[in-house]
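Visitor: Requesting a structural model of the entry that follows:
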Amino acid sequence: MNYPALSPEQLLQRLEPPKGKVRMVLDTDTFNEIDDQFAVIYAMQSKDKMEIEAFYAAPFYNHLSSGPKDGMEKSYDELLKIMKVMGKDGAYPIYRGSEAYLPGPHTPVDSEAARDLVKRAMASPDDDPLYVVAIGAITNVASAILLEPKIIEKIVVVWLGGHALHWPNTKEFNLYQDLHASRIVLDSGVPLVLIPCKGVSSHLITTLAEVEAHVKDKGEMGHYLYETYKGCSEDHYGYSRVIWDISTIAYLNDERWTPSSLMHSPLLSEDFRWSFDSSRHFIRYVWNINRDSVFKDLFNKL
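Guide: Presented below is the predicted three-dimensional model:
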């Protein structure tokens, strides 16, 4: 597959952390975990830093779904539920995403979400890229790139995917579900901000007591998040939970909370391990997260 290539100067410019307000879409497997709900609401409450243009439901397959299509449909329904809780019915376009993972390295899975992403990206001015924030399997985004490779010149992808580069493997749920899609995003040259899970976003731990103290009393929205967190375990004694997905929103809110570096895009092996080649294009890699600053911002915005 031949992808359009940004010049080194253009790529580095796109990989600079945004200084002002960005236009963004949020691609989320919202029903899969409890952290997507926090991330969706955190984004909606960060109006000074991001203008949300659309939400996309991403596929997922685990004990909460009967397959990728069912996971995507449940995520779509959960997005509608969040809008109702927030009193925002109809305020944002919400699109169904892929019903399956990519069947091969060059075969997209067509969907409303992928088509909308292509349309929005291609309509973006050259000096105002669309930020594509992805907090699930990257199928919708990779499909859009395959449908119209020129969007590489129009977007910046911020993806919570894989584990830290020093981890023994990168068999992380978002990345592991769709090997072909993950490789497309890493190999195509699309401007990419990679935020790993274990070793980086795993710092974003909270407890029921903290959520009760700082979230529960924030109206219907706070009660919804509190009950969502409470329902994730039958026993909260000495228990904590990682709210991974808010890392992507934190990056757009304040780069100081998510220290990062430029590095060559890693290679992803068949057995889900990282390897490295210094001749490859650059990405931005987030290597740490200031947990307290992120949660303070989240709690304040609720």
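
Visitor: contacts, neighbours, all on C-alpha from now
Guide: Noted.

Visitor: doesn't Y56 make contact with L26?
Guide: Yes: the pair L26 and Y56 passes the contact test of C-alpha atoms under 8 Å, sitting 6.1 Å apart.

Visitor: of the two, who's got more company?
Guide: With other C-alpha atoms under 10 Å as the criterion, L26 and Y56 differ in neighbour count, and Y56 comes out ahead with 31 against 25.

Visitor: what about the more buried one, is that helix, strand or coil?
Guide: Secondary structure of Y56, reduced to three states by DSSP: H, G, I helix; E, B strand; the rest coil: strand.

Visitor: Please give the structure of this sequence too, so both can be compared:
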Amino acid sequence: MSRTPHKVVLDTDPGIDDALAILLALASPEIVLRALTVTGGNCPLEDGVRNALNVLALAQAPHVPVHSGVALPLLRPPFTAPETHGDHGLGYATLPAAPFGSADEHAVDAIIREIMAAPGEIVLVAVGPLTNVALAIRREPRIVQAVRDVIFMGGAFRVEGNTTPLAEFNVYVDPHAAQIVLQSGMPLTIIPWDITREVRLTQAHVDRLLRQGGPLVQFIADATRFYIEFHLNHFGYAGCSINDPAALALVFMPELAQTEEVFVAVDVMSDLSMGKTVGDFQRITTHTPNARVVTAFDSERFVELFVERMERLSRLLPLA
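Guide: Got it, this is the predicted structure:
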């Protein structure tokens, strides 16, 4: 007996691994992608919206609406990652301009509308800074109870950050937004950098995809070539961490992960540790847990699934 597909809103800052998460959503029959909501982060908002549209066009998915959201963090200056994702967010890849544009509705309003129209059904997957989500909570607090789940890729608990010695990028860019979400009472699953840094797509995986031929796998190869170079130069390992696809996979394969109920807070006060996520894993404080934090993940199984689904999606698309 087939299950009803999960209704997903993907809040994103496209970004190389964001683009891969979009493609995985489109390649996964377990998911109905209701909307892409875009925030500034890996690249400026304008580039992120363009990237989202162009990736959808590449995958022949013009039916998925793209909603432009908030360009800047709530209180801090903008912070992007061209050294990680390239000048415009997609590494060495270039895509033709999409023959369709973004929706008129603002991303914050789209998040609210989708959740309130289907209480208990929408999974909000947030793979960028949480600015759009925080503002949606402030504008319509009822979404806290109405959303089915929120899955967030972000934070660094027991490892060094990837942006500062203590902070992971998505939280560091807008720590105040992250704190609003953490304090809201939303059902929240966090897959942190501790876990996703080990979820690696290697050149061997890319070479396997290239044997399929076609523009989709060529895009993946061109984008990840930049990403792989970055990871080798900055972290010293071969391959690239595909953080955001791993977060998306938790929607339809929660068995990939082990989680712990943890109280999580974000440092929004100290310049030295701004954006540091603190988790009370040992229950030292009396704070009630406010998140499920992924503490283990079957990376090998997931990466194989990701590659298989990209192969399948590529076969469904024209070769030119």
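
Visitor: Contact partners for the equivalent of I135 of structure 1 over in structure 2?
Guide: Using TM-score structural alignment, the partner of I135 of structure 1 in structure 2 is V127. Taking C-alpha atoms under 8 Å, 6 or more residues apart in numbering, we find V127 of structure 2 in contact with 10-13, 18, 152-154, 170, 244, 247.

Visitor: Swap in 6 Å and give it another go.
Guide: Neighbouring residues of V127 of structure 2 by C-alpha atoms under 6 Å, 6 or more residues apart in numbering: 12, 152-153, 244.

Visitor: cool, and H264 of structure 1?
Guide: Residues in contact with H264 of structure 1 (C-alpha under 6 Å, 6+ apart) are 278, 280-282.

Visitor: what's the spacing between it and Y251 of structure 1?
Guide: In this structure, H264 of structure 1 and Y251 of structure 1 are separated by 20 Å, where distance is defined by C-alpha to C-alpha, to the nearest Å.

Visitor: helices or strands up against whatever helix or strand R292 of structure 2 lives in?
Guide: Remark: R292 of structure 2 resides in strand 291-297, with elements defined by DSSP states H and E. Packing contacts for strand 291-297 of structure 2, counted by 3 or more C-alpha pairs under 6 Å, 6 or more residues apart in numbering; DSSP states H and E, involve strand 188-191, strand 257-262.

Visitor: corresponding residue for D36 of structure 1 in structure 2?
Guide: Structural alignment (TM-score structural alignment) places D36 of structure 1 against D18 in structure 2.

Visitor: what's around its match, how many residues?
Guide: Neighbourhood size, D18 of structure 2 [other C-alpha under 10 Å]: 27.

Visitor: re the thing from before, deepest-packed of the helices and strands packed on strand 291-297 of structure 2, please.
Guide: Here the criterion is mean neighbour count by mean count of other C-alpha atoms under 10 Å, and of these the winner is strand 188-191, at a mean of 24.

Visitor: what's it aligned against in structure 1?
Guide: Alignment note (TM-score structural alignment): strand 188-191 of structure 2 is matched to residues 192-195 of structure 1.

Visitor: Pull the residues that contact that stretch.
Guide: Applying C-alpha under 6 Å, 6+ apart, the set of residues contacting stretch 192-195 of structure 1 from outside is 156-160, 283-286.

Visitor: want to throw the helices and strands packed on strand 291-297 of structure 2 into JSON lines with distance to I180 of structure 2?
Guide: Supplementary listing: these in JSON lines, determined by distance: least, C-alpha to C-alpha, whole Å:
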{"stretch": "strand 188-191", "distance to I180 of structure 2": "12"}
{"stretch": "strand 257-262", "distance to I180 of structure 2": "16"}
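
Visitor: which stretch of helix or strand covers L166 of structure 2?
Guide: L166 of structure 2 belongs to no helix or strand when assigned by DSSP H and E.

Visitor: how close does A209 of structure 1 get to D27 of structure 1?
Guide: As it turns out, when the distance is counted by C-alpha to C-alpha, A209 of structure 1 lies 29 Å from D27 of structure 1.

Visitor: Now stretch 5-23 of structure 2: buried residues?
Guide: Using 16 or more other C-alpha atoms under 10 Å as the test for burial, stretch 5-23 of structure 2 gives 6-23.

Visitor: returning to what we had before: now, the most widely separated pair of the contacts of stretch 192-195 of structure 1?
Guide: Across the contacts of stretch 192-195 of structure 1, no pair lies farther apart than V156 and V286, at 14.7 Å, counting by C-alpha to C-alpha.

Visitor: Work out the gap between stretch 92-102 of structure 1 and the centre of the chain.
Guide: 14 Å (C-alpha atoms, centre = their mean, to the nearest Å).

Visitor: residues in structure 2 matched by that stretch, start to end?
Guide: Going by TM-score structural alignment, stretch 92-102 of structure 1 sits over residues 64-74 in structure 2.

Visitor: now do the same end-to-end measure for the matching stretch.
Guide: End-to-end for stretch 64-74 of structure 2, by C-alpha to C-alpha: 27 Å.

Visitor: between the helices and strands packed on strand 291-297 of structure 2, which gets nearest to N233 of structure 2?
Guide: Smallest distance to N233 of structure 2 across these (C-alpha to C-alpha): 24.2 Å, for strand 188-191.

Visitor: buried residues in stretch 243-258 of structure 1?
Guide: By neighbour count, and taking 16+ other C-alpha under 10 Å as the criterion, the buried residues in stretch 243-258 of structure 1 are 243-255, 257-258.
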